[in-house]
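# I'd like to go over a predicted model; first the sequence, then the structure.
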Amino acid sequence: MEAGSLFALLVAAGLYMLVYLVLRARSGVAGTWLELQGGVVVLKTRRLNRLVEDVGKKYKRLMGLVGDLGVVTGIALGAYGVFFLHDNLFKLLTASPGASPVSPLVPGVTVGLNELAYFLLAVAVTLIPHELSHAFQAAAEGVRIKSMGVFLAFLVPGGFAEIDEDELDSKPLRSKLRVLAAGSFANIATFLLLVALFYLVLFTPLAPRPNGVLVSGVIQGSPAFQRLQPGDVIVAVNGTPTPTLEGFSKVMERSAPGRLIKLTVMRGSVLVNYSLVLAQHPESPGRGFIGVKIDQSYSNEWLYRAFWWMLVVTSSVAIINMLPIVPLDGGKLLSYLLQAVAPGRASKVAVWACSAYMLIVLLASMATSAGVFGLAPLTP
């Protein structure tokens, strides 16, 4: 973890504990706009209840059609999530190609300080449609809305739409499923909208374009050490423009140890020239070596990063939320389905057994992923 990210994490943890202790010391906290529930700080409001209920009831028929589509979509998302976790865990355990990292998004740990603003934007774009969709669908099905809000659980943000669970339990199965699937359906709809917007942006001047080779790290003792630094963008080698990784690699393939090269580097908004004597490449004798870790740099990279985080978070929440794990919506949906088919203790045991099994698979995926990929902050 970078020093800046570690410092930010410690500061955030300190502020979190301060709020926690203040709320714990207060008497009669329950019922206020700011609450402490276990170790979770909760910010909630009832001011939106009337508006949400009016809209839900006014468009009840439309919400019914959307709700049915949401149920089908939600079940498909849950099934895909189960398949993906098993398939990916197998790839991780067998070191097969194509394995993907499975990691919780924790600010300061897997979300670096430089990505925090994009992450928070993605959280907002994910939570607002998710919780509003739950609330609108509940109102359309005649279920009372108690409150809506956000929470912070050990630095991990989240949101909620608090509905009357007793009223939901008394509704027909179809209504229950509509309400539970509404959040993930809103997320996958948001995901598809973002994909469409991103492709539209590609045809505008704002489209991110390759504009150089980003230096993401410098190897100690290499020719680049104490010359280049993370964040630099190499835009030319010996006067030859290198806007892409491929172009940069082709230039370096023609280099040799001991040769003097000139790098044109963009540092912030300033162009800087460096002359370096190449070392021998540790993995390819006869080839020159600068000693940097590189990534592709883009113009308008902020836009690319914003879209990347929004797409990752919205799609991840849509799928994970529909996994058959109680208390996720997917677990509750499975519970209602099994109770309708086989009421009684057997269905409850089946739900908890399924939840325990899938939770083990999820945790095993995270642990194995951490061993394979580490817990380095995620980057686009």
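That came through fine. Numbering: from 1, shown residues only.

# going forward, measure contacts between C-alpha atoms and count neighbours the same way
Fine.

# Strands of the stretch 201-350 of the chain, start to end?
Secondary structure of the stretch 201-350 of the chain (DSSP state E, counting those that start in this stretch): strands at 210-218, 233-237, 240-241, 260-267, 270-277, 279-280, 288-289, 292-298.

# Then the stretch 51-200 of the chain?
Counting by DSSP E, counting those that start in this stretch, the strands of the stretch 51-200 of the chain are 145-153, 156-163.

# just checking, residue 5 touches residue 109?
Yes: contact criterion Cα atoms under 8 Å: residue 5 and residue 109 qualify, at 7.5 Å.

# shared neighbours, these two?
Here residue 5 and residue 109 share no contacting residue, scored by Cα atoms under 8 Å, 6 or more residues apart in numbering.

# Let me have the strands of the stretch 51-200 of the chain in a markdown table, extended by distance to residue 60.
Converted to a markdown table, those look like this (distance: least, Cα to Cα, whole Å):
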| stretch | distance to residue 60 |
| --- | --- |
| strand 145-153 | 15 |
| strand 156-163 | 17 |
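
# which one of these lies closest to residue 123?
Proximity to residue 123 (Cα to Cα) singles out strand 156-163 among these, at 7.7 Å.

# try this one next to it:
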Amino acid sequence: MNIGIPIAVMAMAFMVYTIIMSLQYMFEAPAAALLLPGVDIPGSPVFIPLVSGIIALILLMVVHEFGHGILARVDGVRIKSIGVILLAILPGAFVELEEEDVEKAKRSVKLRIYAAGSIFNMALAVIALVIVMVISSFFIPYAFEYEGIKITSVTSGGPAEGVLQEGMIVSSINGYPVNTKDEYTDLVLNKTKPGDKLTYVTDQGTYTITSTGQLSNESITYPGFRSETYFVVKPEVSRIYGDILPWFLYNVADIGQWVYALNLMVGLFNLLPIKPLDGGIIFEELLGYKLPEKFVTKIVSSVSIVLVGIVAFIIIYSIVPGIIQMVPGIIQMI
């Protein structure tokens, strides 16, 4: 964690730069994601599957909070309580340190404890990435073959709603065969435009929809559903290993990619110099080395207000149009 402190500070600077620079691209191609498993917002670049997302969130929160707790105990700071909670289906974790011990601790000790959560998240992200790369590079090409794309969800209010359904296997679009998600993405982006008729040949029949433009970029075709490559276990692999082991490792890789993505994104976001995020507390401690407390408080408060405003603008400008598009479908379900 002595090494983790400068890593956390560099990550903080990187995140501030990224957030500020993102304003430059917001009006051209707004893109922000709501990190809620199972919630598919039209126009959002990310959709987190429910089961994989919840498992990734559990690992994220437990590793983050226990990271704070472990470093606290290493540095002699007592813990009042530590544990995990469940709010509806969303997991959570918490650690409560003995305030008297924290106040007495050296700044270096505080920095190690405050940085530990995000550093533990980033370490878990690296471990998950290695696992995913090994399985995806060696085992999946050996064990599986590709037979089209599978529709994983149909976006509410999109062109495909009421026509295509979740679970359909698509083998061709407008006469062009598609075997993988990459082939499908290349076909949609390079050979179609908003307003085109798209004819899908599926395992349940042939269907035609009229595409629209993406919420974030009206010039890019938007069919209104999400998909993934449809894998089938190779017969020779099935004879040797059966179907359970190949699909188990495939699901490990799928969960691993969300463990990687969420731990990296949340770990970095948490290092923004915004109180009460860990990054804000670290920023405050660093300023306290050289500046009087009254100046530190003003600087941290001002930076926090500016960055919260930028983040709020990005979220509202990017996500609210998609949420509004979901309203008719939600009302219909109710």
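Good, I have the coordinates. In this text the structure is predicted, and so the values were computed from the model without any measurement.

# one step back: dump the strands of the stretch 51-200 of the first structure into a markdown table; add mean neighbour count and distance to residue 101 of the first structure as well.
Putting the strands of the stretch 51-200 of the first structure into a markdown table (neighbours: other Cα atoms under 10 Å; distance: least, Cα to Cα, whole Å) gives the following:
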| stretch | mean neighbour count | distance to residue 101 of the first structure |
| --- | --- | --- |
| strand 145-153 | 18 | 23 |
| strand 156-163 | 18 | 19 |
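
# of all these, which lies closest to residue 99 of the first structure?
Between the strands of the stretch 51-200 of the first structure, strand 156-163 lies closest to residue 99 of the first structure; by Cα to Cα that is 25.3 Å.

# how far does that closest one sit from the chain's center?
Remark: strand 156-163 of the first structure is offset 16 Å from the chain centroid, using Cα atoms, centre = their mean, to the nearest Å.

# neighbouring contacts of that strand?
105-107, 123, 127-128, 131-132, 134-135, 138, 143-152.

# ok, now stretch 131-148 of the first structure?
44-46, 48-49, 52-60, 63-64, 67, 159-164, 167-168, 175, 178-183, 186.

# For it, measure first residue to last.
8 Å (Cα to Cα, to the nearest Å).

# Show me what counts as buried in that stretch.
Within stretch 131-148 of the first structure, the residues that qualify as buried by neighbour count (16 or more other Cα atoms under 10 Å) are 131-148.

# Which residue range of the second structure does it align onto?
Aligned using TM-score structural alignment, stretch 131-148 of the first structure spans residues 65-82 in the second structure.

# burial measure for the counterpart of residue 83 of the first structure in the second structure, as a count.
Here residue 83 of the first structure is matched to residue 17 in the second structure, going by TM-score structural alignment. Each residue near residue 17 of the second structure was counted by other Cα atoms under 10 Å, and the total is 11.

# Likewise for residue 256 of the second structure?
With neighbours defined by other Cα under 10 Å, the count for residue 256 of the second structure comes to 25.

# Then residue 371 of the first structure?
12.

# In terms of helices and strands, where is it?
Here residue 371 of the first structure sits within helix 345-373, counting by DSSP states H and E.

# which parts of that helix are buried?
347-348, 351-352, 354-355, 358-359, 361-362, 364-366, 368-369.

# So which of these is the closest to residue 297 of the first structure?
Here the nearest of these to residue 297 of the first structure, counting by Cα to Cα, is residue 369; it sits at 26.6 Å.

# Report the contact partners of whichever residue in the second structure pairs up with the closest one.
Per TM-score structural alignment, the equivalent position to residue 369 of the first structure in the second structure is residue 318. Contact partners of residue 318 of the second structure, counting by Cα under 8 Å, 6+ apart, are 26, 30-32, 44, 216.

# Return the set of buried residues in stretch 193-200 of the first structure.
Buried-residue list, stretch 193-200 of the first structure, by 16+ other Cα under 10 Å: 194-195, 198.

# average offset between that stretch and the second structure?
In the superposition against the second structure, stretch 193-200 of the first structure averages 0.9 Å from its aligned positions (mean Cα distance after the TM-score superposition for the first structure).

# So which bit of the second structure is that stretch matched to?
Under TM-score structural alignment, the match for stretch 193-200 of the first structure is residues 127-134.

# contacting residues around the matching stretch?
252-254, 256-257, 259-260.

# Tell me the most packed of these, by neighbour count.
residue 259 (28 neighbours).

# Surely residue 48 of the second structure is in contact with residue 41?
No: Residue 48 of the second structure is beyond contact range of residue 41, at 10.5 Å (criterion: Cα under 8 Å).

# Quick check on these two: which one has the bigger neighbour count.
Shown here are residue 48 of the second structure and residue 41; by other Cα under 10 Å, residue 41 has more neighbours (22 against 19).

# Now the more buried one. Nearest residue, chain neighbours left out?
residue 322 (5.5 Å; Cα to Cα, 6 or more residues apart in numbering).

# And residue 169 of the second structure, how far from residue 228 of the second structure?
Counting by Cα to Cα - residue 169 of the second structure and residue 228 of the second structure are separated by 10 Å.
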